[in-house]
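> take a look and give me a structure for this.
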Amino acid sequence: MAFEREWGTLAGIGGGGAGGYHRFAWTPADLALRAWFREQAARRDMACEQDRNGNLWAWWGTPGPGAVVTGSHLDSVPGGGAFDGPLGVVSAFLAIDVLRERGVEPARPIAVVDFADEEGARFGVACVGSRLLTGVLTPDDARALRDGDGVTLAEAMRAADADPDALGRDERALERIGSFVEMHVEQGRALDDLGARVGVASAIWPHGRWRCTFHGVADHAGTTRLADRHDPMQPFASTVLAARGMAERFGGLATFGKVRVEPGATNAIPSRVDAWLDCRAPDETTVTRMVKEIGAAARRAAGLHDVRVEVVTESSTPLVEFGDALRDRISAALGGVPALPTGAGHDAGVLSASVPAAMLFVRNPTGVSHSPAEHAETGDCVTGVFALAAVLEDLACR
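Have a look, this model is predicted:
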């Protein structure tokens, strides 16, 4: 098993080390990742193509209906870990190596996919490639997305020699997928607690992103009396605390992880604060109630400081329950493995509304993710590769 060697070919792209990875869509790092993917496909004599939405596909066999598809994504959050996404892509290529070494000849084509912009780190919407593929995200909405520097997705794609005018639901690609199995490092430590190296996903919690904009009045930090201020930072701070309280009250999760302050000067009262709220819970009703209550808390706090607030939905994903038939078949192929829900969103969750989809998880001993401390032991990763190979053989040969 050449896991460490193959893993090492990817490690130097887009950062790494104590600062984590910064692999954002349509940047030089992303283009280098795409080149790596094409090289991996070429080394295995797999035909490689980029679809209309920027997703990359490598084919073992003739592309066509009923294909067994695996893979994940290669992009990262800011300062992200090494395993979130890339583990699924590297493992997919290595699983194909395992099957070839065994002399397996699939009855159906097998494809490895790298979905574009899964994390949404640059343009703010997660799973852009799979959402466009399935029609969940419209082409016009996608093209209009902007990064922190005001660059639109359309402009970024053109700069990378991709065609934003071609974006949209891709019936041809969807018709080829007979089943999709995504391997991913577990973003939690449930498998470690169970003493298991590999598990399957039962469901993905409903989740979404909401932009909260607090409009105040810029002024001098050293001369403006406290009573005369319209400081948007004050109600924002109150809202952060309220969100934590709501999460504890409702048994969900609420996080403000991204904030933009204007004008952004140390000696100036802000005129505006944009903050992005991430909410997740076991059911959609709870997510809705949490967001409603957090919005109400924001408006109450804004009123105390003569500040105006807006709460806008940027993305929302319903509860995903992976189909029993595919999940049970995968578990049986592996001799029975634990099934567990996750609060993390994935391309498999997006695809599940259109094609049979499932997920395999590899143990994460610390449970840490979206951080440079994210980790999986090499032995567990190798176990994951062999597990994925067994699943692909079962789905493509029987």
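> okay, CA-based contacts and neighbour counts for the rest of this
Fine.
> and the strands in the stretch 51-200 of the chain, which stretches?
Secondary structure of the stretch 51-200 of the chain (DSSP state E, counting those that start in this stretch): strands at 56-60, 67-73, 110-115, 177-185, 198-204.
> what would those strands look like in JSON lines with mean neighbour count and distance to residue 369?
Shown next, in JSON lines, are the strands of the stretch 51-200 of the chain (neighbours: other Cα atoms under 10 Å; distance: least, Cα to Cα, whole Å):
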{"stretch": "strand 56-60", "mean neighbour count": "23", "distance to residue 369": "25"}
{"stretch": "strand 67-73", "mean neighbour count": "27", "distance to residue 369": "15"}
{"stretch": "strand 110-115", "mean neighbour count": "27", "distance to residue 369": "19"}
{"stretch": "strand 177-185", "mean neighbour count": "26", "distance to residue 369": "9"}
{"stretch": "strand 198-204", "mean neighbour count": "24", "distance to residue 369": "16"}
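> and these as JSON lines, adding distance to residue 103?
Below are the strands of the stretch 51-200 of the chain laid out as JSON lines (distance: least, Cα to Cα, whole Å):
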{"stretch": "strand 56-60", "distance to residue 103": "13"}
{"stretch": "strand 67-73", "distance to residue 103": "18"}
{"stretch": "strand 110-115", "distance to residue 103": "15"}
{"stretch": "strand 177-185", "distance to residue 103": "22"}
{"stretch": "strand 198-204", "distance to residue 103": "25"}
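> this one as well, want them side by side:
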Amino acid sequence: MWRDLLPLGRHPGTGGYRRYAWTGADAECRAWFATQAELRGLRHEVDRNGNQWAWLGDPADGDAVVTGSHLDSVPDGGAFDGPLGVVSAFAALDELRRRGTSFSRPLGIVNFGDEEGARFGLACVGSRLTAGRLTRAQAHRLTDGDGTPLPRAMEAAGHDPDAIGPDPGRLARIGAFVELHVEQGRALDLSGDRVGIASAIWPHGRWRFDFRGEANHAGTTRLADRRDPMLPYAETVLAARREAELAGAVATFGKIAVEPNGVNAIPSLVRGWLDSRAVDQPGLDAVVAAVEKAAREHAAAHGVELDVVRESRTPVVEFDHALRDELARILGRDRTAPVPVLGTGAGHDAGILSGSIPTAMLFVRNPTGVSHSPAEHADEDDCVAGVLALADVLEGLTGT
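As a prediction, this is how the structure comes out:
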């Protein structure tokens, strides 16, 4: 499975993945998922929001256990973020069949669409729509960097954009969702554990900073006469780093758009996107407020206008305590020490769904902590340990 999936959407120049929502690479990944379902005799379906499901048993029976993740990527992302959870789900089912496990509850495997938000700028679109945390009207207003609206992209991929929206009936049939994911950090590597359980997702959000100055000639305009928005933007990037360090949080300006974007032109507009995450909501609010305050001071000093727009905000997510404790019990049966439980600053579909159904997460050790990069990696032995842990969990939740 891993070898078949590995080349899909891989950029030959960077070695990273560009599996963006509703593109050709996305279609190839979806076809791969459908094939894996067919090979195992599972019923494959695509829901109203473009999420793919593979079912063992009838989900209409209710109280289903679902596992899986996503197959799309960030720009030039790694091979493990998302796909490891989907591949491991199919592999865990294979392991349970090898064991001869009998299932008392329906079992589903899911590939959520557009989790990374790389194309349309909003993460977890598929699960947000399903959970009613993104309306059809809001989704229809999303556009990519080329100005293509989400509805047009969906239509081009053969999906009806007018059908999208909340799917409470589907969620009502799910009793538990367990998502396996490569750890996006080094906590397990430092503790020496191959697999861990998630406790919570830090609150996080994305803010757009629009610095508006005056375009002019780079060679003839005196420094004193310039209203250059790049200067306050650069100072704001440094301020974000300082404020995050002081608060024990993280803050990143990782995306920028410049107009007119000429080598010999002073910009008229510099648009930067801030991603910030913290252990709790007060800490996050304090960091973002401090960054905005610094940005406004620097903009005023350079005669530049500033608009700040909050594009998304996700509160702290505490995973279902009863389900989390059940996972710890199942995985701790043959251990002398408890399975590590750790928080994460990364968002996931499991976090989006946590307000609607009981959710939990398993993390697989990442030896370098690198993620969202072609260098992202997990050792094969650790991946196998993740599959076996997921199989144990699914057997414990669905087996008889």
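> contact partners of stretch 49-58 of the second structure?
30, 33-34, 37, 42-47, 105-113, 126-127, 129-130, 159, 163-165 (Cα atoms under 8 Å, 6 or more residues apart in numbering).
> got it, and stretch 348-363 of the second structure?
69, 112, 115, 124, 127-128, 131, 171-172, 174-183, 195-198, 201, 317-320, 323-324, 386, 390.
> and if we set it to 7 Å?
Residues outside stretch 348-363 of the second structure that contact it (Cα atoms under 7 Å, 6 or more residues apart in numbering) are 115, 124, 127-128, 131, 171, 175-183, 195-198, 317, 319-320, 323-324.
> quick one on the thing from earlier: can you select the buried ones among the contacts of stretch 49-58 of the second structure for me in PyMOL?
Here is the PyMOL command that selects the buried residues among the contacts of stretch 49-58 of the second structure (16 or more other Cα atoms under 10 Å):
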select buried, resi 30+33+34+37+42+44+46+47+105+106+107+108+109+110+111+112+113+126+127+129+130+159+164+165
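> could you list which of the contacts of stretch 49-58 of the second structure belong to helices?
Taking DSSP state H as the definition of helices, the contacts of stretch 49-58 of the second structure contribute 30, 33, 34, 37, 126, 127, 129, 130.
> mind picking the two most distant members of those residues?
37 and 129 (23.6 Å; Cα to Cα).
> span of stretch 53-67 of the second structure from start to end?
This stretch, stretch 53-67 of the second structure, spans 10 Å end to end (Cα to Cα, to the nearest Å).
> against residue 150 of the second structure, how distant is the residue nearest to residue 14 of the second structure when sequence neighbours are not counted?
The shortest distance from residue 14 of the second structure to any non-neighbouring residue, by Cα to Cα, 6 or more residues apart in numbering, is to residue 76 (6.9 Å). Between residue 76 of the second structure and residue 150 of the second structure the computed distance is 21 Å (Cα to Cα).
> residue 392 of the second structure now?
From residue 392 of the second structure across to residue 150 of the second structure, the span is 39 Å (Cα to Cα).
> again with residue 100 of the second structure
For residue 100 of the second structure, the distance to residue 150 of the second structure - Cα to Cα - is 44 Å.
> neighbour count: these two, which is higher?
residue 150 (20 against 10; other Cα atoms under 10 Å).
> list the contacts of the more buried one.
Counting by Cα under 7 Å, 6+ apart, residue 150 of the second structure touches 139, 140, 142, 143.
> one more time with 8 Å
Counting by Cα under 8 Å, 6+ apart, residue 150 of the second structure has contacts 120, 139, 140, 141, 142, 143, 144, 161.
> and those residues, which of them are buried?
Using 16+ other Cα under 10 Å as the threshold, 120, 139, 142, 143, 161 are the buried ones among the contacts of residue 150 of the second structure.
> which residues sit in contact with the corresponding residue of the first structure for the third one?
When the first structure is aligned by TM-score structural alignment, residue 142 of the second structure is paired with residue 145. With contact taken as Cα under 8 Å, 6+ apart, residue 145 of the first structure is in contact with 123, 124, 152, 153.
> tell me how far the last one lies from residue 43 of the first structure.
When distances are taken as Cα to Cα, residue 153 of the first structure and residue 43 of the first structure turn out to be 31 Å apart.
> what about the counterpart of residue 239 of the second structure in the first structure, how many residues close to it?
Residue pairing (TM-score structural alignment): residue 239 of the second structure is matched to residue 242 of the first structure. For residue 242 of the first structure, the neighbour count with other Cα under 10 Å is 20.
> relative to the whole chain's centre, how far out is the helix or strand hosting residue 242 of the first structure?
Taking DSSP states H and E as the criterion, residue 242 of the first structure maps to helix 233-250. Mean-position distance between helix 233-250 of the first structure and its chain equals 25 Å (Cα atoms, centre = their mean, to the nearest Å).
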